[in-house]
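In: No sequence on hand, only this structure:
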């Protein structure tokens, strides 16, 4: 009895703020222009997560703060088995952190680059799971706007999960969505109207899903569109191109597309983070202490302007804790059941 009790994780304290110190950094697995991703383990529960961390100064300099806040706002309201769900968000002086589901199967782009040929039955399963996820997003009035193999991760059981809500947007009755956003080869025709901006809706995600499904089956996309292809060229491609469907594909699959245990990542990310990275996570505490001393010495107008924006970011950042949300929800359910206990007993 005593041994079992001592091996349990400490109980969750809903008043405690989750911070960087609550996690052990295990390894780096990826990086973007101003954000990096590593595998972490939470100290109390021993659960594994992926931690994305974004440098505040770079976000301010590249005018990306609004996108980060928007992504946080959207993700804290979502939870679905075929999404990469947000668990915690917090910040320190240097970085903003997002802790999400850890998926060890790699993204579908990685597998395409490894010359994996997906069977039709496998792609059908992927489509079904992605349709459920997109239907859920639509029920929450969310357009993802960047569905592509790069943003679809596999778990260890082979199920797919949509990630990266950096350019997602919320569709409302009051505001029409007209902004051109996404990755050109996967963007729907209605997003390329060159004469006047026209509103678009959830259908753009279904189009991207169709392009993705075609690419998974054939290892190339149905239209010859690249990231540097001009809007006029893209419009011409959509008008003139004929999409080829191999004879080996089932009629059901063609009809559908017409309607619309190891870590799979590049191991050089680990080397870059631990050896070449100028600001590695494991040296963060010493670095922040030095930064505090240096800041007091620098009083230039440019530094003051940057500092002002960083202070605004610090103030407006959205802190989130899914465990706390769930705990609060469970309490409400318990109270509700207790109040209606008499009715349940009668039944």
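Out: Structure's in. What do you need? These numbers come from a predicted model, not from an experiment. Residues are numbered from 1 along each chain as shown.

In: make it CA atoms for all contacts and neighbour counts henceforth
Out: Will do.

In: Any idea how far the helix or strand where residue 293 lies is from the middle of the chain?
Out: Following DSSP states H and E, one finds residue 293 within helix 284-297. For helix 284-297, the separation from the chain centroid amounts to 31 Å (computed by C-alpha atoms, centre = their mean, to the nearest Å).

In: Structure two is appended below for comparative analysis:
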């Protein structure tokens, strides 16, 4: 590529590779696919000249050109940094490639449609402007690659991850269809990961608006592997919203089985396979039958028989296995650790939460939702008042100023002394907390050792016939709020990401605020609902939400009789939890350590190791002094054949948690 060398934006280099591996929304589809008999045409993107080092919009705002990100059939994409340091992706289209009114109208329609979108799973449109040689479409940057890049690296993607991806995609497509827009180029390469690993649909180059009463389009367009059979029918059949449903099925197949279902080297063979629905599931694949059922229905050659977007989410596949609350950058390289450990109850909560976040949860509206009315293309959107310009005033950046605040909210600048004081206080609190946690772990391990060696007797501590207070229900929602749990005494708590806990007592007449501070590591403050400070009101609302959800949807970990689980006089709450591939571990403030194993057996060491409890998968519960269990080598009424292995596991986990 000619021109002076590209300059990195900063020392961090958010997109550090310039070889095209990192993708941002750039055109990659073809309107009329070539056959293998024709000479390949030159990409129109090759006409795009490298932007100058600084590009200015109509209002004089300057953007510094950064790394080259990649190219498609019609455009090239570059990083752009504005004068405040914020980084965007600039889809750059050469004016030389806009040779007639049809091409111009197509580009301006893309800008109008994309500019009209406001959804958390659609790439944000920021600005558009031009210079003498290029048109620049400024977009939210998605630095974590696309779904295509993920699949190329991973080869296959796990069903739990694909459930999450499909739900986010369906939410965005439902928003498009509600606004009477068909994307027509949904594919893995056009769906990007934002910094938080949420999916964003981009590239509206082939998008079109459906205007009643016709509700059909007849242009043959799209990317070969993803084209629906009715698109290939051209004017004979026409196509509508169902083409996006078909593409969802293609993407789901590709992610689960490694490649699109109709893939072939020859485009004409792909088209023949699509027309005749000729595809097969790999015989040796472990993908579930529920997934295959959904794919078969999505890839029905009769568009009227494909499920609607709402119907897709009602298929058993979404609830028959683990459903994560989100994904991390770990997914770009490997299947996330522990994802298969998600319980059915937690998975159902995650599914409902994600549906709510994307706007498909029983009609729930999105927070700060943008326009939801049908998109309309006006004549003023297609014709410029100035002969030398391409972009009309209605698409100029004049009315886009607020868009900048939607991408990045500047951090509030605090005085240096205040910030330093806050950091010192936090460090001191954390140091005390670690010390308290270590002391409890060490005390428990010492008791276990002495009981095993016969130097101490847990029976002498007196067994009052009550089982320990257990974590009976829980929901890991730490990607947004924190870790919610219900105890066997019916207290409801949320350990918030900020470190504090809000606990509602069983009668729900009082609350306890547990803060990580003080000489004991945590400070407890009891208050009535009327005494809750304004700063905690939203936290209490979160606790109320999880209380209603867990009471309605989750089952208790064990069968219990009223008054037989722990003392109602003590305040019990969760100090720390740890998730592992084999178990989840809860550390309580009363000296109890609960382990929920993957095989649904649960063990609790209580009173700093003097007693041990076993809860079976069928919810039978047995609590005994540890010395009697050690002497017997197992429990009496409800033994576990792998007790010895798990008991060693418990001790190892306790030792591992001590911070040195």
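Out: On my side now, so go ahead. For clarity, every value in this text was computed on a predicted model and none was experimentally measured.

In: Next, the TM-score between them, please.
Out: Once the chains are laid over each other, their TM-score by TM-score structural alignment, normalised by the length of structure 1 reads 0.67; 264 aligned residues with a C-alpha RMSD of 3.1 Å.

In: and the angle for the next helix or strand after the helix holding residue 293 of structure 1 with helix 284-297?
Out: Next in sequence after helix 284-297 of structure 1, counting helices and strands by DSSP H and E, comes helix 301-316. Between helix 301-316 of structure 1 and helix 284-297, the angle comes out at 130 degrees (axes from the mean of the first three to the mean of the last three C-alpha atoms, to 10 degrees).

In: in helix 301-316 of structure 1, what counts as buried?
Out: 307, 309, 310, 313, 314 (16 or more other C-alpha atoms under 10 Å).

In: Just name whatever secondary elements that helix is in contact with.
Out: With contacts taken as 3 or more C-alpha pairs under 8 Å, 6 or more residues apart in numbering; DSSP states H and E, helix 301-316 of structure 1 sits against helix 56-61.

In: Strands of the stretch 1-150 of structure 2, residue ranges please.
Out: 54-56, 62-71, 76-82, 87-94, 125-130, 134-140 (DSSP state E, counting those that start in this stretch).

In: Buried deepest among those strands, which one?
Out: Highest mean neighbour count among these (mean count of other C-alpha atoms under 10 Å): strand 87-94, with a mean of 27.

In: what's that one aligned against in structure 1?
Out: Mapped onto structure 1 using TM-score structural alignment, strand 87-94 of structure 2 covers residues 48-55.

In: average offset between that stretch and structure 2?
Out: Here the mean offset of stretch 48-55 of structure 1 against structure 2 after fitting is 1.2 Å, by mean C-alpha distance after the TM-score superposition for structure 1.

In: Buried residues in the helix or strand hosting residue 326 of structure 1, which are they?
Out: Assessed by DSSP H and E, residue 326 of structure 1 sits inside helix 322-339. Under the neighbour-count criterion of 16+ other C-alpha under 10 Å, helix 322-339 of structure 1 has 322, 324 buried.

In: what helices or strands is that helix leaning on?
Out: Under the contact definition 3+ C-alpha pairs under 8 Å, 6+ apart, helix 322-339 of structure 1 sits against strand 86-91.

In: With structure 2 overlaid, how far apart is the strand it packs on on average?
Out: Mean for strand 86-91 of structure 1 is 0.8 Å (mean C-alpha distance after the TM-score superposition for structure 1).

In: residues in contact with that strand?
Out: 18-20, 72, 75-76, 78-79, 96-101, 314, 317-323 (C-alpha atoms under 8 Å, 6 or more residues apart in numbering).

In: So residue 318 of structure 1 is in contact with residue 69, correct?
Out: Yes: using C-alpha atoms under 8 Å, residue 318 of structure 1 makes contact with residue 69 at a distance of 7.0 Å.

In: Output the residue interval of structure 1 matched by the longest helix along structure 2.
Out: Using DSSP state H to define each element, structure 2 has its longest helix at helix 416-452. Counting by TM-score structural alignment, helix 416-452 of structure 2 lines up with no residues of structure 1.

In: May I see the buried residues of that helix?
Out: 429-430, 432-433, 435-438, 440-442, 444-445, 447-448, 451.

In: Pull the most distant pair out of these.
Out: 429 and 451 (33.3 Å; C-alpha to C-alpha).

In: residues contacting the equivalent of residue 250 of structure 2 over in structure 1?
Out: Structural correspondence for residue 250 of structure 2 with respect to structure 1 (TM-score structural alignment): residue 211. Counting by C-alpha under 8 Å, 6+ apart, residue 211 of structure 1 makes contact with 148, 186, 221, 222, 257.

In: helix/strand/coil for residue 211 of structure 1?
Out: helix (DSSP: H, G, I helix; E, B strand; the rest coil).
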